[in-house]
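Undergrad: kindly return the folded structure for what I paste below:
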Amino acid sequence: MPADRTGRVVLLGASRTLTERACALGLETLLVTTKQAVPTVDLELVDRLVVVDSYDDKLLMPLVSRAHEETPFGACITFVESALDTAAQINEQLGLGWVSPETVALTRDKSLMRERLNTLGLCPVPARLCSSAAEALAFAEETGFPLIVKPPMGVASIDVRMARDADELAGMFADGRPLHVEEYIDGPEFSVETFSYSGRHVFLAIVEKRLLDGTFVEIGHTVPARLDDDAAASIRKVVSLCLDALGLTEGPAHTEVKLTPDGAKIIETHNRVGGDFIWELVRLATDWDLCTMTLEWAAGTAPAPSWDVAESTATSAIRFLAPPPGRVKRIFGPELLAGMPGVVKLGLFVGVGDEIPTVSQSFDRVGYVIATASDAAAVNSVCDRASELVRFVV
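TA: Model (predicted):
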């Protein structure tokens, strides 16, 4: 629990959603963000603004300490991946609690996380941080193929690849970067959205994922996932054990798991809300808003809920748009979605004249459709139909 429940928070990194929610809750906010991110928020919604060149904790610490002395705040929170370490350092040095720097390091570094879980015998997966092709090939001799190879501190599915043989594996080390290598876990993938209150984990949703064919890039999510009670319970159990093992006692977490014949296994976890508008899908399906929950708990304006597993009152889904690559000449169809039953929102990241890339990471997707319906089949039908109506001419 944050040490000083004041009704005030520091927001590290610009987030339109967080600033809007904080304003709606009547919280006092100090926004610390980079110059590039300033245009993304409505500055009238924040009480104080500090613009910085980077989220370097050594530069920010004196600044935030002075602000805290003048007007104490409950916690420094962020949903920006690159600022998670700094937020933890600020909270620790000011004695505010929240998430420790050690826990953030364990959640951000895939190799450290896997080492901790394996040491504790929690759904162990053979893994190694390899600095060369020779090290990776030696590991492959022990475990066999296929293997998953990814940057130890990566995000957004960037450079996540599967090595099916020795030649593929060796080629992934051509640029000399250390890479996290682990045994491939087969099975359907889900994410689990939780919020922790002084070590008590409540479960907002289990999210069903859909991948773009031939990639590890997520092309869709559905809330809640289509799981029987036993499977859902097994997933919640292993996620709870994972969060305990990593020392995550406060705030949101986004944990990716796969369901295997041997039970649920952890892929990775993060001490923030899930990206890809998952927080919005959770809100639409359960009426619980992870952004609001984070702000209220940090500021001390709301108690922990009495339930352990949120009840879904609807089904929500998102479908990302990933058309063939090329320069956009025209876009047809957005007007057809206006008033379409079930469609909540259409978002486009490109316009006429922009280049559509070949999708190899999450940032390559060019738009999305969010929808709600009574069940998973219905909501995915709406998403599929709506996404088909939006056409990009290149």
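Undergrad: from here on, contacts and neighbour counts on C-alpha atoms
TA: OK.
Undergrad: what about V379, which SS state?
TA: Assigned with DSSP: H, G, I helix; E, B strand; the rest coil, V379 falls in the helix class.
Undergrad: here is a second sequence; please produce its structure as well for comparison:
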Amino acid sequence: MRRLAVAYEQGSAGPAELSAAARALGVEPVLVVDSASAHVAQVLPALRRRFTLVDTAGAPTAEAAAEVVATGVHGVVTFSDLCLPIAAAVAERLGTPHWHSAAVTAVLQDKAAQREAFAARGLDVVRHAVITSESDVDGAIAATGLPAVLKPAGGTGGLRVTGVESLDAARETARRFLPDGPLVAEELLVGDPGVAGPEFGDYVSVEAAVHEGRVLPLGVVGKLPLARPFRERGFFVPSTVDQATTARVVEVAEAAVLALGIRTGIVHTELKLTAAGPRLIEVNGRAGGHVPDLFDRAFGYSVVEAAFRLALGEAPAPPEQAGAGVIYQYVFLPPTDATAVEGVDGLADLHALAGVDLVDVRVGPGHEVAWHGGAFSRLGKVYGRVPDHSALTELVVRIEDTAKFRFTRTCQ
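TA: Down below sits the predicted model:
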């Protein structure tokens, strides 16, 4: 039986999805974990019951990669941005072309480097500047103009992404978040609400599989409007953008993927829908965290299985036609001034709403929250299917009227 190394961390596809894909392909997954991670430590007993594990805690990346390769794996894959470096190191030691190289990984983890690669290919020029110290802020904002967006240079999941409308706000944001690493300042891309519709987000993502330098589009995911400042509230397929816009966002996403030198793997590309056309936000060298579930329920398609095939040198097929209706995930988020959950009411009533299939809320009183945690600060999700996009907008209102979280709050 072929063995496949799967580097696992927060944001990864879940154990059930990994197991199902492995069974379908007749492969044995070897999970590469770091038990020093708070998330991994929490789920480690469950992972041990289901998988062969390689624990890399405390080991330098090169030594950890050697230990993984010694288990006899034939390829490597990850679904977490946090694991891209170890996956690249394993691929290099294996000598496999079926995963991102160290050079490609470095660009995937550097938002400024991505912007430069896009500009070099003439794809998209977004004013940006790197901030490594507070003394860089004034020059960076002079380069980008205001309003601007500040984000971690190597961030993931919307972590610490902040909008600033003044130089003082930029200075304060840098003072707060620079201890966690360099930031990138970017000009604010202004979306056109008429492209996807005013009830929906002014951005989309393109999911694609890349095999030997050929990009195979898998689908376009629509979004609910962002929560302040830049936090994702929900996702759905099919999107609301028209056929011509769909073709254009897919074209731009494909060009962006190739501009970064990506040769293989599942990729997730986010694009802003502006009046001048789609603009690149960023490319991620893994599947979007919400995508496997959406594609499974919409198309009966396993994105995890497709990623496994790519990691083993096989080209996956695209999804077949979607079923009826709109498949969605709605995300519960804390307000920006919340510090902890005090309680929640109405969750049981959510199940009675037409179009709701599953309510997954696992936080309780005392659970600490922080808006700048991005996707990692989600309180839970609602999953389901509705007949059309109008029904989705109506259901979102009912969800928000039904489930009421209570928080400990602080002045901002």
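Undergrad: what about the strands in the stretch 1-150 of the first structure?
TA: 8-12, 28-34, 48-52, 75-77, 127-130, 147-150 (DSSP state E, counting those that start in this stretch).
Undergrad: stretch 20-33 of the first structure: end-to-end distance?
TA: In stretch 20-33 of the first structure, first residue to last residue: 15 Å (CA to CA, to the nearest Å).
Undergrad: for that stretch, the distance to its chain's centre please.
TA: On the basis of CA atoms, centre = their mean, to the nearest Å, stretch 20-33 of the first structure is displaced by 21 Å from the centre of the chain it belongs to.
Undergrad: tell me the centre residue of the second structure?
TA: For the second structure, the residue nearest the mean C-alpha position is G288 (4.1 Å; CA atoms, centre = their mean).
Undergrad: thinking again about what came up before, out of the strands of the stretch 1-150 of the first structure, deepest packed?
TA: Burial of the strands of the stretch 1-150 of the first structure is given as mean neighbour count (mean count of other CA atoms under 10 Å); strand 75-77 ranks first at a mean of 31.
Undergrad: dump the residue contacts of the alignment partner in the first structure of the residue nearest to the centre of the second structure.
TA: Counting by TM-score structural alignment, G288 of the second structure lines up with G274 in the first structure. When contacts are counted by CA atoms under 8 Å, 6 or more residues apart in numbering, G274 of the first structure touches E193, A253, H254.
Undergrad: and these, which is closest to R283 of the first structure?
TA: E193 (11.3 Å; CA to CA).
Undergrad: other SSEs contacting the helix or strand where the closest one lies?
TA: Secondary structure assignment for E193 of the first structure, by DSSP states H and E: strand 189-197. Counting by 3 or more CA pairs under 8 Å, 6 or more residues apart in numbering; DSSP states H and E, the packing neighbours recorded for strand 189-197 of the first structure are strand 200-211, strand 251-260.
Undergrad: mean shift between it and the second structure?
TA: Superposed on the second structure, strand 189-197 of the first structure shows a mean distance to its aligned partners of 1.4 Å (mean CA distance after the TM-score superposition for the first structure).
Undergrad: now the angle between strand 251-260 and that strand, please.
TA: Interaxial angle, strand 189-197 of the first structure versus strand 251-260 (axes from the mean of the first three to the mean of the last three CA atoms, to 10 degrees): 150 degrees.
Undergrad: now do strand 189-197 of the first structure: which range of the second structure does it align onto?
TA: Going by TM-score structural alignment: strand 189-197 of the first structure matches residues 203-211.
Undergrad: and for the helix ranked longest in the second structure, what span of the first structure is it aligned with?
TA: The longest helix of the second structure (DSSP state H) is helix 243-259. The alignment of helix 243-259 of the second structure onto the first structure (TM-score structural alignment) covers residues 229-245.
Undergrad: how far apart are the matching stretch and its match in the second structure?
TA: Compared with the second structure after fitting, stretch 229-245 of the first structure has a mean deviation of 0.6 Å; criterion: mean CA distance after the TM-score superposition for the first structure.
Undergrad: which residues are contacting that stretch?
TA: In contact with stretch 229-245 of the first structure (CA under 8 Å, 6+ apart) are residues 116-117, 120, 122-123, 192, 199, 201, 203, 206, 249, 255, 257, 259, 263-266.
Undergrad: now do the same contact list for the counterpart of F299 of the second structure in the first structure.
TA: Mapped onto the first structure by TM-score structural alignment, F299 of the second structure lines up with T286. For T286 of the first structure, the contact set (CA under 8 Å, 6+ apart) comprises L204, A310, E311, S312, T313, A314.
Undergrad: and these, which of them are buried?
TA: L204, A310, S312, A314 (16 or more other CA atoms under 10 Å).
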